[in-house]
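>>> just coords:
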C-alpha cells in the first residue's frame, strides 16, 4: 500500500492528533510537511516527523504558495482561518480534510462548498462522531428497523465544566467575533450527528440560550482577577486555574495548550501573564454557557438538543421510535423493544480509544485516506452537501437565539 503524503497545517493539539496516525499506520499515511506559526511547536513537530527545514513553513500561505508537495492537506487552524486555506488547497489540487467548522458565516460555508464540489477532490469535515463505534451502532439500530420509525431524538452535548472554563471562557473559543458562536464551534458535530441519525432534512429551528454564569456579576466575594493572585475562594472553586493547570498531568491536554514550557515555573508564568490564569468571572468571554435547540425534520420528526457547560461530560442520546427506543451515553447503548417490553444493553465501550473521540479520530482518518488513495468521493461521509447543511442548522440556531424567531431552512 502506498501511503498518502500529507501536509499538516496547524501543529497544535488537533494537528498532532491527526499526524500521529502516520506513526500508528505508516503504510497508510506519511507526513511530508507542516505549516505552524509557533516556532517551538513547528520545531517539535519537525523533529517528531523528521521533516527537512524546507518542508516547514511559518504560515499556511507559505505552504500553499510553493509547488504542490503532498497528496492531501489536513487543516487544523483556528476557526476563522478554515475557509481560506481550504479553498486555496483545493485550487492547488490537494485533497482536503478540514477541522470543523468549515466557515464561521453562511457565506463562507456556501462558498467553500461550491469550491469543494467544483474541485473533484476528496473534501471532508472532521465529523469524528460519525466514526465512533458508539454512534455507528446507534445508526445500525435505527436502520435495522428494530425501534420502528424514528419520531423524536433527544440529544445532550455535556460540554464538561472544566472544558468550558478552558476552551470557551479563557481559551481560543471564548469570543464569537474572534472565533465563532459556540453552537457552531462546539456543536456542529452534534447537528451533523442528528441529521445523520434522522436521515432527513431539517426544516425549522427555534433556539434559546445565554451566557448565564461566567461573568463579572457572579464573581464570589474574595475572588481576584487571576487565580494565582491569592484568591480567597480558589480552593472551593471548581474552575480554579491552579487546579486545572498546576495539579494535573504536565504533558497532556489541556495543560500542553497554555505554554510551551511545561515545567512548574513555566506553567506558573503562563498563569500570571496569559489568558489561562484569569478568573472565569473576570475574563472577556461572550459565548453562551448553555443553549437548547428545537428542530423539526422532514416527515414530522422532532428533535431537541441541549448544550451545557454545567456537566461532568459525555454526550447522551435517546432515539424514540414507533416500536422501541434506544439510549446511549458513549459507554453503553440500551434498546427497549415495545413489542415484548424487553430492555437490553446491546453495546459497551471496550476502552480501545484509538486516539480520542471514542475511536472516531482514527476511524475518520482511515476512511479519508482510503477515499484519497482510490480517488473515490463516495467513500467519505458526510458529503459536501450534508456537511454544509449541518453548518446551516447551527447558524440558524444561533440566529434564532439572537432574534427570538423560528427559522425556516
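Nice, I can see it. Quantities reported herein were computed from a predicted structural model and do not represent experimental measurements. Numbers count the residues shown, from 1 in each chain.
>>> going forward, measure contacts between C-alpha atoms and count neighbours the same way
Fine.
>>> contacts for stretch 54-64?
Under the contact criterion CA atoms under 8 Å, 6 or more residues apart in numbering, stretch 54-64 has outside partners 9, 32-39, 42, 46, 85, 88-89, 92.
>>> equivalent analysis for stretch 240-252, please.
So stretch 240-252 is contacted by 162, 227-228, 234, 254-256, 262-264, 267-268, 271, 276-279 (CA under 8 Å, 6+ apart).
>>> let's see that with 6 Å instead.
Contacts to stretch 240-252, defined as CA atoms under 6 Å, 6 or more residues apart in numbering, come from residues 234, 255, 277.
>>> residue 2: which of those is nearest?
Proximity to residue 2 was ranked across the contacts of stretch 240-252 by CA to CA; first place goes to residue 255, at 36.3 Å.
>>> another structure for you, compare them:
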C-alpha cells in the first residue's frame, strides 16, 4: 500500500511573502498556485460573539497583518466585552444590537454573522445593502425563501458571501474532491455518508441546548447536517438532485423514557450515577479536571467557567435539566436518500447515539474504484490493479492555534475568506452563493419529504422541469483516459 501526504497551502507557510502583502494561495478550482495582492488588514465586525464568532475572530490574533476586528455586536454584555478586550475594540464600535451598525456609515470591510439560526436573515440582508462582505454561520437561514433573499441581496450589492460550510475547507475533504475530479474512481455511482453526532454532544446541543426546539431554532437536519448534504452535493459534481426521500424521528429523549425516580435536575437526581447523559458527568466532571472549553464554556456563557459557576448554571439553567424532561422536539436520527441527474444515488445518515463525536465516515463507489474516508485518511481501491492507495492529510495549522476545529477547517475557512475580500476575488470561495443556496434547498426538500412521508421531486418543488432522461449529459460522456 502506498501512502501519500499532502498539505493545504496557506499564508502561515509563507510568512516572508505575507510580510510584503502577498500570499501564495491554492486555487480551489484549479489546484494551481497564484499570487494575489493583499490590501491593508481586512477590517471585520463580529455580529454574535458566541463560540463561533470568537473562534473565527481569533484569526486576527494569528494574522494581525491580514485581519483586524474593529467592531462587535451582541446583546450579552459578557460576550461583547470579552471580544472587545481580546481585540482592543474601540468603545464607540461596541454595540448591543447589530442594527446600530447598519445605521452607521460603513466602518469595516466585512462582517462575521454568528447569531442564532433564526437571526441570520435580517442582519445579512441589511449589512449586504451597506456594502459589507459577509461570512455567515451555517445554516444560511431557516427557510428557503430567506436563504434566497440573502443571496439576492449579496449579488445585487456585489458583496462576497461565504456561508460557513467549514467542511469544504477541511484539507481531507478537499483532497476527496480532487481525487473525484481527476477520475481516481471513474464515474461516481453511489455515495454513503454517515454523521455520528456523539451521545453527549447531542444531549448538550439538541436536547438541552440552543438547537433542541425547532420553534426556537431549526430542525436538526438543517442545524446539524446541512454541512453533510452540502458535501454530498459538492461531490456530485454539478449534478442536480432530482428526487429525495427521508425518514427520521425523535428517539429515546422523551418523557416516556424517564427512569423511575429521576429528578427534574441532575444535581438532585438519585439515579444520576446510572445515566450516561448526566449533566454532572458532561459538565462538572470536566471542569473539575480543569477543562473550561466546549461544552463547559457554553454552559457558563456569561461568566468564567469554574466549579462554582458551572454548579450554579446546572442548578438554574437549561443545561442542568434531565434529558427526559426537556422541551426538545428535533430528530435524533434521520436518513436521507437522494437521486441525482445521471443516475448517481446517495444515502446519508445522522445518528445521535454514537461513541464518536462528528467523526464522519464516507464511502464513494465509482465505476473504476472505491474511495473511503474516516477521520483524516482517504483510501482509494483501484479495480484494475486491485491495489489500495492511502492519502493522509496533514493540516498546516499548528496545534497551538485555537482554530483547529473541524479538522482545522475553521482556520482555512477564514483564511480563504480574508484572501477573497483582500484580493476582490470571490472565485477563491469554495461555495459560491448559488451553489450554497442549491444545497440548502436540498436540505429543505429532504425535511419536507420526511414530514410528508413521500418522495419529493426536487425540480418540481423548485418550479423547474426535470431533465430529459434521453439527453446525453456531460457526466455520461465516455472518459478519454
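Received the coordinates, thanks. None of these values were measured; they are calculated from a predicted model.
>>> picking that back up, which of the contacts of stretch 240-252 of the first structure ranks first by neighbour count?
Within these, most neighbours by other CA atoms under 10 Å means residue 277, with 27 neighbours.
>>> show me what that residue aligns to in the second structure.
Residue 277 of the first structure maps onto residue 320 of the second structure when the alignment is built from TM-score structural alignment.
>>> so what's that match up against?
Residue 320 of the second structure neighbours (CA under 6 Å, 6+ apart): 265, 266, 279, 314.
>>> just give me the neighbour total for the aligned residue in the second structure for residue 310 of the first structure.
When the second structure is aligned by TM-score structural alignment, the residue opposite residue 310 of the first structure is residue 353. Residues lying near residue 353 of the second structure (other CA under 10 Å) number 19.
>>> against residue 203 of the second structure, how distant is residue 353 of the second structure?
10 Å (CA to CA, to the nearest Å).
>>> how about the helices in the stretch 51-200 of the first structure?
In the stretch 51-200 of the first structure, the helices defined using DSSP state H, counting those that start in this stretch lie at 60-65, 83-92, 106-119, 133-144, 161-163, 182-185, 188-198.
>>> kindly present these as CSV, with separate columns for distance to residue 295 of the first structure.
CSV is the format used below for the helices of the stretch 51-200 of the first structure (distance: least, CA to CA, whole Å):
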stretch, distance to residue 295 of the first structure
helix 60-65, 37
helix 83-92, 27
helix 106-119, 19
helix 133-144, 19
helix 161-163, 26
helix 182-185, 14
helix 188-198, 10
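>>> pick the most deeply packed of those.
helix 182-185 (a mean of 25; mean count of other CA atoms under 10 Å).
>>> and that helix against the second structure, how far off on average?
When the second structure is overlaid, helix 182-185 of the first structure sits 0.6 Å from its aligned residues on average, using mean CA distance after the TM-score superposition for the first structure.
>>> packing partners for that helix?
Secondary-structure packing of helix 182-185 of the first structure (3 or more CA pairs under 6 Å, 6 or more residues apart in numbering; DSSP states H and E): no helix or strand packs against it.
>>> the second structure: matching residues for that helix?
The aligned range for helix 182-185 of the first structure is 220-223, by TM-score structural alignment.
>>> picking that back up, residue 355 of the first structure is nearest to which of the helices of the stretch 51-200 of the first structure?
helix 133-144 (13.3 Å).
>>> quick one: that closest one aligns where in the second structure?
By TM-score structural alignment, helix 133-144 of the first structure lines up with residues 171-182 in the second structure.
>>> ok, stretch 75-86 of the first structure next?
So stretch 75-86 of the first structure sits over residues 113-124 in the second structure, by TM-score structural alignment.
>>> just the terminal-to-terminal distance for that stretch.
End-to-end span of stretch 113-124 of the second structure (CA to CA): 7 Å.
>>> how near is the most far-flung residue of the second structure relative to its centre to residue 316 of the second structure?
Most distant from the centre of the second structure: residue 261, at 38.9 Å, with distances by CA atoms, centre = their mean. From residue 261 of the second structure across to residue 316 of the second structure, the span is 20 Å (CA to CA).
>>> how about residue 403 of the second structure?
31 Å.
>>> for residue 266 of the second structure, same thing?
Distance, residue 266 of the second structure to residue 316 of the second structure, using CA to CA: 11 Å.
>>> ok, the two, which is more surrounded?
residue 266 (24 against 11).
>>> counterpart of the more buried one in the first structure?
So residue 266 of the second structure corresponds to residue 227, using TM-score structural alignment.
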